[in-house]
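Chemist: Dropping the sequence and predicted coords here.
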Amino acid sequence: MKNRHRGWVAAKYATLLAAVFGILFPPYIIVVNAFKTSEEFLRKSAIELPDSFLHLANFAAAFDKADMPRAFGNTIVIIGITLVLNILIGSAFCYAVGRFQFKFRGILVSLFLFATIIPTITTQVVNYKTIQAMELTNNLMGPVLLYVGADILQIYIYLQFVRNIPYELDESAMIEGASLLRIFRSIIFPLLGPATATIVILKTISIYNDMFVPYLYLSRPEHVVVSTSLMRFFSVNSGDWQLISSAILIIMIPTAVLYLFLQKYIFAGVTSGAVK
């Protein structure tokens, strides 16, 4: 029995090590090749370390050729506007639904739940025709509108937080003469800080990594974002893997840093806002 238990433990650790290897091996290949010169890349295998990790010419070339300044600028604009609208609309909607009783309230919340089971691909034609009719193709506001209107996760995160805030706080403020807007602005919204932080992180990473929406709606070079910038850079420089690795690493760094430093807010917010 003891040998069987040891064998089971060994199998579990072997499985975990295999999973870690599968996750870390691709980033390792990207990192080691990003610092190689073209001669090194041809001379060495893909898994060998570069002669020096101080060779930064690849990063400068990739940053310039991939039009990274414009790509990061457009991405920041899209993320910034989307987050502001998501937070304002989502928190206000969940405050109204979570605090007040009105007709069709349950149906309204159920419709949001129903929207999560509809395959995204089935609505793409309608979405594109709608954005096209609004003349928002090749306009940064087109993706913003889609990102704001398609976010269901934030509704349930905010809703669970609102329901956990004691209603006595609202009553005390009403006794003091505060309006509903003042209660929301001064009491409810500050208490939604953990939920807001969670939504900001998850939404930022989601938009940053999305390629489908920018590729479909922002076809002009001046509207390039980080994901489409990398795709176009790869198509032009498909033979220069050291430059491609550098471009990938440049794009990976912001989300990796964001996740490493703020992951506790992601776990705490999603866990606290989970539907019980």
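Modeler: Arrived safely.

Chemist: C-alpha from now on. contacts and neighbour counts both.
Modeler: OK.

Chemist: Contacts only, for Ile187.
Modeler: Leu169, Asp170 (CA atoms under 8 Å, 6 or more residues apart in numbering).

Chemist: Distance check, it against Ser172.
Modeler: According to CA to CA, to the nearest Å, Ile187 stands 11 Å off from Ser172.

Chemist: Kindly report the same for Thr123.
Modeler: Going from Thr123 to Ser172 by CA to CA gives 45 Å.

Chemist: in the stretch 151-276 of the chain, which spans are helices?
Modeler: 153-164, 168-175, 180-183, 189-191, 193-209, 212-217, 226-236, 241-272 (DSSP state H, counting those that start in this stretch).

Chemist: From the rest of the structure, what touches the fourth one?
Modeler: Residues from elsewhere that reach helix 189-191 (CA under 8 Å, 6+ apart): Ser91, Ile165.

Chemist: Next, count neighbours for the residue nearest to Thr196 when sequence neighbours are not counted.
Modeler: Closest residue to Thr196 apart from its sequence neighbours, by CA to CA, 6 or more residues apart in numbering: Ile87 at 6.9 Å. Ile87 has 21 neighbours, counted by other CA atoms under 10 Å.

Chemist: Buried residues, the helix or strand harbouring Ile87. List them.
Modeler: Secondary-structure assignment from DSSP states H and E places Ile87 in helix 68-99. For helix 68-99, the buried set under the neighbour-count rule, 16 or more other CA atoms under 10 Å, comprises 68, 70-72, 74-76, 78-79, 82-83, 85-87, 90-92, 94-98.

Chemist: any idea of the angle that helix forms with helix 168-175?
Modeler: Counting by axes from the mean of the first three to the mean of the last three CA atoms, to 10 degrees, helix 68-99 lies at 80 degrees to helix 168-175.

Chemist: Which strands or helices does helix 68-99 pack on?
Modeler: Counting contacts by 3 or more CA pairs under 8 Å, 6 or more residues apart in numbering; DSSP states H and E, helix 68-99 packs against helix 141-149, helix 153-164, helix 193-209, helix 226-236.

Chemist: what's the burial count for the nearest residue to Leu192 once chain neighbours are set aside?
Modeler: Leaving out its chain neighbours, the residue that sits closest to Leu192 by CA to CA, 6+ apart is Phe161, at 6.6 Å. If you count neighbours by other CA under 10 Å, Phe161 ends up with 23.

Chemist: got the contact list for Phe161?
Modeler: Contacts for Phe161 (CA under 8 Å, 6+ apart) come out as Leu192, Ala195, Ser272, Gly273.

Chemist: Which of those ranks first by neighbour count?
Modeler: Neighbour counts for the contacts of Phe161 (other CA under 10 Å) peak at Ala195, which has 26 neighbours.

Chemist: dropping in the other structure now:
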Amino acid sequence: MNTAARVSSYTVVAFFLAVILVPLFVLGTVSLQNSAGTINPLRLPETYFWSNYPKAIEVGNLVKYFSNSVSVLVMTLSVTLVCSIMAGYALRHGRAWKSDWFFSYFLVGMILPGFAGTIQSFLLLRELSLLNSHLGLAIIQVAGGMALPIFLYLQFFKTVPLEIEEAATIDGCSPVRIFWQVVVPLTLPVTSTCIIIIAINSWNDFFGPLVYLSSPASRTLPIGLMFFKTQYSANWPQLFAASVFVAMPITLLYMFVQRFIIKGLVGGAVKG
């Protein structure tokens, strides 16, 4: 690589790095400044007001909203993962024409926008008495977020040699045992990818809780943050501190599983 190409590459990397880091820097500096003084988002504060964080958590009732978000996330994540991995495995071993038909059906979920069936979903949850409940919201998130994990699992299973399952069958393993003890442990990379995709979509979901959760006690963090801004918009340091509190769990989760993500996304690209 010549000098001009190297400089161009470094320039592009520096630009995208700045796009990522500058908002994080502003978020952190404003959250630690004094709300009574002049706020400068591009300057480190002379005195760090760490008290903005506990005040924001208390004023915004963020602990309650955090609990609600975790409740929805756990239900959505567990059900989506189990159903997706089983569906992907079934499509891999099903009859060709049936597998292709069902796979095309699931792909429609990746094409249609999530809010296309909002009215029907609202009426259905009302008939089932699941409106304003975390279970109802989790059902909507599972139904709307299963297409991509199924696609990823199917592509991964196509790279797993059938000889592995045949060897387990010869050793006396039942189909259920082969699936849970032989196949599932192999899916760690793609499972890590699905975890972060599902978690981000569920944690940051704003439209779903806004439509299906009407009670203040059932609000999730994105909705709670919206009402925090509505009621306390003049206190920008506390609002930014609340934003850090909302973003931190998913950021930590991403840092924990990010080394598996690229491997999971390209799981079927160079094999099979």
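Modeler: Sure thing, it's come through. These numbers were taken from a predicted model, which means no experiment stands behind them.

Chemist: Serialize the helices of the stretch 151-276 of structure 1 to JSON lines and add fields for distance to Leu136 of structure 1.
Modeler: As requested, those are exported to JSON lines (distance: least, CA to CA, whole Å):
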{"stretch": "helix 153-164", "distance to Leu136 of structure 1": "24"}
{"stretch": "helix 168-175", "distance to Leu136 of structure 1": "41"}
{"stretch": "helix 180-183", "distance to Leu136 of structure 1": "32"}
{"stretch": "helix 189-191", "distance to Leu136 of structure 1": "31"}
{"stretch": "helix 193-209", "distance to Leu136 of structure 1": "18"}
{"stretch": "helix 212-217", "distance to Leu136 of structure 1": "8"}
{"stretch": "helix 226-236", "distance to Leu136 of structure 1": "18"}
{"stretch": "helix 241-272", "distance to Leu136 of structure 1": "26"}
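
Chemist: Out of those, which gets nearest to Tyr28 of structure 1?
Modeler: When these are compared by CA to CA, helix 241-272 sits nearest Tyr28 of structure 1, at 10.4 Å.

Chemist: now that closest one: which residue numbers in structure 2?
Modeler: Helix 241-272 of structure 1 corresponds to residues 236-267 in structure 2, going by TM-score structural alignment.

Chemist: Name the residues of the matching stretch that come out as buried.
Modeler: Using 16+ other CA under 10 Å as the test for burial, stretch 236-267 of structure 2 gives 236-246, 249, 254, 260-261, 263-265, 267.

Chemist: Same question for stretch 208-223 of structure 2.
Modeler: Across stretch 208-223 of structure 2, burial judged by 16+ other CA under 10 Å covers Gly208, Pro209, Tyr212, Leu213, Ser218, Arg219, Thr220, Leu221, Pro222, Ile223.

Chemist: of all those, which comes closest to Asp100 of structure 2?
Modeler: Gly208 (30.7 Å).

Chemist: show me the contacts for that closest one.
Modeler: Contacts of Gly208 of structure 2 by CA under 8 Å, 6+ apart are Leu137, Ile140, Gln141.

Chemist: how close does Tyr89 of structure 2 sit to Gln238 of structure 2?
Modeler: Separation of Tyr89 of structure 2 from Gln238 of structure 2 (CA to CA): 47 Å.

Chemist: now swap in Phe151 of structure 2 and tell me
Modeler: 41 Å.

Chemist: Then Gln181 of structure 2?
Modeler: 48 Å.

Chemist: just Pro41 of structure 2 next, same as before
Modeler: Counting by CA to CA - Pro41 of structure 2 and Gln238 of structure 2 are separated by 14 Å.

Chemist: Please name the residues that touch Lys55 of structure 2.
Modeler: Residues near Lys55 of structure 2 by CA under 8 Å, 6+ apart: Gln238.

Chemist: Tyr167 of structure 1 too?
Modeler: Applying CA under 8 Å, 6+ apart, the residues near Tyr167 of structure 1 are Arg99.

Chemist: Alignment lookup: it to structure 2.
Modeler: Residue pairing (TM-score structural alignment): Tyr167 of structure 1 is matched to Leu162 of structure 2.

Chemist: Same check on Leu146 of structure 1?
Modeler: With TM-score structural alignment as the criterion, Leu146 of structure 1 matches Ile140.

Chemist: now swap in Val213 of structure 1 and tell me
Modeler: In structure 2, the residue paired with Val213 of structure 1 according to TM-score structural alignment is Gly208.

Chemist: Then Thr82 of structure 1?
Modeler: Aligned partner of Thr82 of structure 1 by TM-score structural alignment: Thr76.

Chemist: Distance check, that match against Gln141 of structure 2.
Modeler: For Thr76 of structure 2 relative to Gln141 of structure 2 (CA to CA), the value is 6 Å.

Chemist: what touches both of the two?
Modeler: Shared contacts of Thr76 of structure 2 and Gln141, counting by CA under 8 Å, 6+ apart, come down to Ser202.

Chemist: before we move on, back to that, nearest to Val31 of structure 1, of the helices of the stretch 151-276 of structure 1?
Modeler: For Val31 of structure 1, the closest of the helices of the stretch 151-276 of structure 1 is helix 241-272, at 6.9 Å, according to CA to CA.

Chemist: Can you name every helix or strand that that closest one contacts?
Modeler: Counting by 3+ CA pairs under 8 Å, 6+ apart, the packing neighbours recorded for helix 241-272 of structure 1 are helix 2-34, helix 57-65, helix 153-164, helix 193-209, helix 226-236.

Chemist: Ok, which of those helices comes nearest Ile131 of structure 1?
Modeler: helix 193-209 (17.8 Å).
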